[in-house]
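Q: sharing a sequence plus its predicted fold:
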Amino acid sequence: MGHLNALRWFLSTDHQTALILEDDVDFSLHLTSQISSTAHALRSLLSPGSPSTLSNITLNADPHFWASPSTWDILWLGHCNDAASPAHVLTHPSISYPDPHIPPLSSIAPPAADILKAFNLSDSRMLHRSYWPLCTFAYAITRASAARILSTYGTEGEGGCAAFDVRMLEACRDHDWRCWTVAPELFHHVPGKSEIANVDMNTGTDKGGGEGDERRRPSVNIECGARNEWLWVDREDGVGRERMLERVREASARGKCITSREEELDGKVEV
């Protein structure tokens, strides 16, 4: 219902595209540049006549920042996997593009790692036609695709599946929706309770969220995750917030990430 309500709200605005995020996802501190690179790749793939450099187009100035809305339906920026094979990728247009803030190939989980290895890619992401995109951590939609999702999957229907992400997968896999997957993903689930889990707790249906040491694990396929608990400082602690920002910028300039409290206190960063 949360996804459907978000889609209805989007259609009540005059926005041409939207990015739907689940509330318990992590993303890199370098997300801004990653989003721009991904948008550039999508335009290059789907809109050959679009501006060739990011300096010629900005998110706020052009409704086609994500390529013309008439050329795509769903862009999977966050997922738990897309089990596409190299053969599937080769069957459709695809594009790879550099990302200096991608995790090391040895740290990327399959199947994304398998795809990158198959095409001899490192320090790069791939944008390919979706095959089996599971989990709706983060996905972009157009006005047309949002309306189509609501009309097609607004109710379970006879023999329907209650899992929203499975219905979205079926749209891309079985019904030829124009879906594209970023591998590895830009957003991934982070252990911990979500707002929905907090509501479920009051109704007695909460299954429990990750707590304790589990919260400290790096998010899958995310480098320099923004949801790292050691990066968060109380809003009232102005001095602490400025100090943390300085530490993060210093680490980022050296191509490193702060990943623990000890590293933050000692001014050390992980290689």
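A: Yep, that arrived. Keep in mind that this is a model prediction, so the values were computed, not measured.
Q: all contacts plus neighbour counts: C-alpha atoms, from now on.
A: Fine.
Q: not counting sequence-adjacent ones, nearest residue to Trp72?
A: Excluding its sequence neighbours, the residue lying closest to Trp72 (C-alpha to C-alpha, 6 or more residues apart in numbering) is Arg178, at 5.1 Å.
Q: surely that neighbour meets Asp73?
A: Yes - contact criterion C-alpha atoms under 8 Å: Arg178 and Asp73 qualify, at 5.1 Å.
Q: which of the two has more residues huddled nearby?
A: Neighbours per residue (other C-alpha atoms under 10 Å) separate Arg178 from Asp73, with Asp73 holding more: 21 against 16.
Q: what residues are up against that one?
A: By C-alpha atoms under 8 Å, 6 or more residues apart in numbering, the contact set of Asp73 is 141-142, 144-145, 177-179.
Q: that one and Leu105, how far apart?
A: To Leu105, Asp73 is 29 Å away according to C-alpha to C-alpha, to the nearest Å.
Q: any idea how far stretch 137-151 is from the middle of the chain?
A: 15 Å (C-alpha atoms, centre = their mean, to the nearest Å).
Q: buried ones in that stretch, by neighbour count?
A: 137-143, 145-147, 149 (16 or more other C-alpha atoms under 10 Å).
Q: show me those residues that map onto helices.
A: Of the positions in those, 143, 145-147, 149 sit in helices, assigned by DSSP state H.
Q: second one coming, line it up with the first:
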Amino acid sequence: MLGVFPSQKSFDKVPAMALRRKGQDRIKLLTVITLIFVVLYLYGIPSLPPTRPESRRKPGWQDRSTPRGAASNSTLGFQKILALSKGPSWRSRGLLAAAGHSSVNVEIPRQPHITSEMIDAFRHIGVKGESQMPHGSAHAWLAHLDLIKYGVSSGLDTFMIVEDDVDWDVSVKGQMALISDNVRKFLEVTKSDSSPYGRSWDVLWLGHCGEHTDVDTPRVEFADSTVPLAANYTGWADKYLKLLKPGNRAIQRAINPVCSFGYALTAHGAQRVLDWAGKGGSEAYDIKLMLGCKLNQLDCITVTPEIMHHYTPSKALGYHSLVQAENGKGASVAEETYETTMGATENIRQSARCRVLFDSTCVKKQRDYF
């Protein structure tokens, strides 16, 4: 018996149903494949950092996985750079402009209010038989301690403190790579410790206004093309710079550094500074810090000559520092005057502030604040 042929409608339906099933199968397959890729992306395949061919690396490029490479990162090898500042001003705006130009990340935490009563009480701590420190100096001292406490409470392993009028060279990252090499050499840091500067110090003093060194001072010298010539170095320490080979910087134990423009602390060093400087004194915070180094109450390393100094507007414009003004030694003029007229920075050959704000260099020729 011959079979019954399906109707024409049946022939029409079969391909359509098959196509529909095939399309649904494709959607399911694509969905599964997509899910597999998502899972692998999120959990399965560790991402590798892109490598840059040698020929395409920018001048000054550093491998961040090495100590010297980490020293030239956006926080100069520390976990954070914290700026001491009373609030927005030409100082802080210039600092942030210089930081941006140098690809350096600076945080300006809000400082807690310090009452006059607290300042006066602090002036009387530990000064039996000594003259009291001026009001402005005591205020600045307490502000430094507050910022150190902020670093400690943030759980930072290392951090750097800069004052908000600080300035540095446009090549600061290259300078820090060299400093990393030579701090590690000076401290005999082992290869097993990959930190940029080792950890066997309390204070690393990078920004100051002079340091003592002598012929027999243990130190490591190294060539640095950004070092000011001895004949052009400004300040009381110029005679000591002549003991270094021309074009050299040095790493040594701190002997007599003054001015706290920029200094780094380890976590244990921060606690020791709080203990030492929290006892008060008769002069200023930087002198107390220097005495801690000198008397071996603190383990301090200095870089000489300094790589950071404070930028100052011209005294001809009526400039006085915040500490001077609070000590009753004059008052500064309107902010706008300092914003539009270039000042100067001692011992920094290529000022980051002056480069970004005035497209110029501004090496100060003569010290006028002592």
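A: Perfect, I can see it now. Keep in mind that what you see is a predicted model, and the values were worked out from it rather than measured.
Q: can you give me the TM-score here?
A: After superposition, the two chains reach a TM-score of 0.68 (TM-score structural alignment, normalised by the length of structure 1), with 213 aligned residues with a C-alpha RMSD of 3.3 Å.
Q: hmm, back to that, what do we get in structure 2 for the residue nearest to Trp72 of structure 1?
A: When structure 2 is aligned by TM-score structural alignment, Arg178 of structure 1 is paired with Asp299.
Q: for Arg216 of structure 1, same thing?
A: Aligned partner of Arg216 of structure 1 by TM-score structural alignment: Met342.
Q: what do you get for Leu4 of structure 1?
A: By TM-score structural alignment, Leu4 of structure 1 lines up with Leu145.
Q: secondary structure element holding that match?
A: Element membership of Leu145 of structure 2, judged by DSSP states H and E, is helix 135-153.
Q: what does that helix rub up against?
A: In contact with helix 135-153 of structure 2 (C-alpha under 8 Å, 6+ apart) are residues 82, 84, 109, 111-112, 114, 119-120, 122-123, 159, 161, 267, 270-271, 274, 277-278, 283-285, 322-327.
Q: state the distance from Asp114 of structure 1 to Gln34 of structure 1.
A: Taken as C-alpha to C-alpha, the span from Asp114 of structure 1 to Gln34 of structure 1 is 21 Å.
Q: ok, Leu19 of structure 1 next?
A: From Leu19 of structure 1 to Gln34 of structure 1 the distance is 14 Å (C-alpha to C-alpha).
Q: which one's more surrounded, the two?
A: Gln34 (19 against 16).
Q: from Asn248 of structure 2, how far off is the equivalent of the more buried one over in structure 2?
A: Here Gln34 of structure 1 is matched to Gln175 in structure 2, going by TM-score structural alignment. Per C-alpha to C-alpha, Gln175 of structure 2 is found 12 Å from Asn248 of structure 2.
Q: over to Leu274 of structure 2?
A: 33 Å.
Q: check Lys28 of structure 2 too.
A: Here the distance between Lys28 of structure 2 and Asn248 of structure 2 works out to 69 Å (C-alpha to C-alpha).
Q: Val303 of structure 2 now?
A: 11 Å.
Q: pull the number of nearby residues for the residue opposite Ser122 of structure 1 in structure 2 once aligned.
A: Counting by TM-score structural alignment, Ser122 of structure 1 corresponds to Pro246 in structure 2. The local packing of Pro246 of structure 2 (other C-alpha under 10 Å) involves 15 other residues.
Q: isn't Pro246 of structure 2 right up against Asn232?
A: No - if you go by C-alpha under 8 Å, Pro246 of structure 2 and Asn232 don't touch, sitting 11.8 Å apart.
Q: show me the contact partners of stretch 170-183 of structure 2.
A: 60, 67-73, 76, 101-102, 196-198, 220-222, 224, 226, 251, 303, 307, 350-352, 355.
Q: contacts only, for the match of Arg178 of structure 1.
A: By C-alpha under 8 Å, 6+ apart, the neighbours of Asp299 of structure 2 are 201-203, 253, 269, 293.
Q: out of those residues, who's nearest Ala97 of structure 2?
A: Nearest to Ala97 of structure 2 among those is Val203, at 26.5 Å by C-alpha to C-alpha.
Q: list the contacts for the aligned residue in structure 1 for that closest one?
A: Alignment of Val203 of structure 2 against structure 1 is given by TM-score structural alignment, with Ile74 as its counterpart. Residues in contact with Ile74 of structure 1 (C-alpha under 8 Å, 6+ apart) are 139-142, 145, 177-180.
Q: the residue positioned nearest the centre of structure 2 sits in which helix or strand?
A: Centrality entry for structure 2: nearest residue to the mean C-alpha point is Ile81, 3.8 Å, by C-alpha atoms, centre = their mean. Take DSSP H and E as the rule and Ile81 of structure 2 turns out to sit in strand 80-84.
Q: same question, Ile35 of structure 1
A: Under the assignment here (DSSP H and E), Ile35 of structure 1 is part of helix 31-46.
Q: mean deviation (superposed) between the very next helix or strand once past that helix and structure 2, please.
A: Moving toward the C-terminus from helix 31-46 of structure 1, the next helix or strand (DSSP H and E) is strand 74-78. Averaged over the aligned pairs, strand 74-78 of structure 1 sits 0.8 Å from structure 2 after superposition, using mean C-alpha distance after the TM-score superposition for structure 1.
Q: could you check the angle helix 31-46 makes with strand 74-78 of structure 1?
A: 150 degrees (axes from the mean of the first three to the mean of the last three C-alpha atoms, to 10 degrees).
Q: hmm, back to that, I'd like the distance between the match of Arg178 of structure 1 and Gly155 of structure 2.
A: In terms of C-alpha to C-alpha, Asp299 of structure 2 sits 21 Å off from Gly155 of structure 2.
Q: contacts for stretch 98-116 of structure 1?
A: Contacts for stretch 98-116 of structure 1 (C-alpha under 8 Å, 6+ apart): 30, 34, 37, 81-86, 122-126, 183-184, 220-223.
Q: one more time with 6 Å, if that's ok
A: 83, 123-124, 183-184, 221, 223 (C-alpha atoms under 6 Å, 6 or more residues apart in numbering).
Q: which of the residues you listed tops the neighbour count?
A: Neighbour max across the contacts of stretch 98-116 of structure 1 (other C-alpha under 10 Å) = Pro184, 31 neighbours.
Q: apart from its chain neighbours, what residue comes closest to it?
A: Ala112 (5.2 Å).
Q: just to be sure, Trp168 of structure 2 is in a helix?
A: No - Trp168 of structure 2 sits outside any helix when classified using DSSP: H, G, I helix; E, B strand; the rest coil, being strand.
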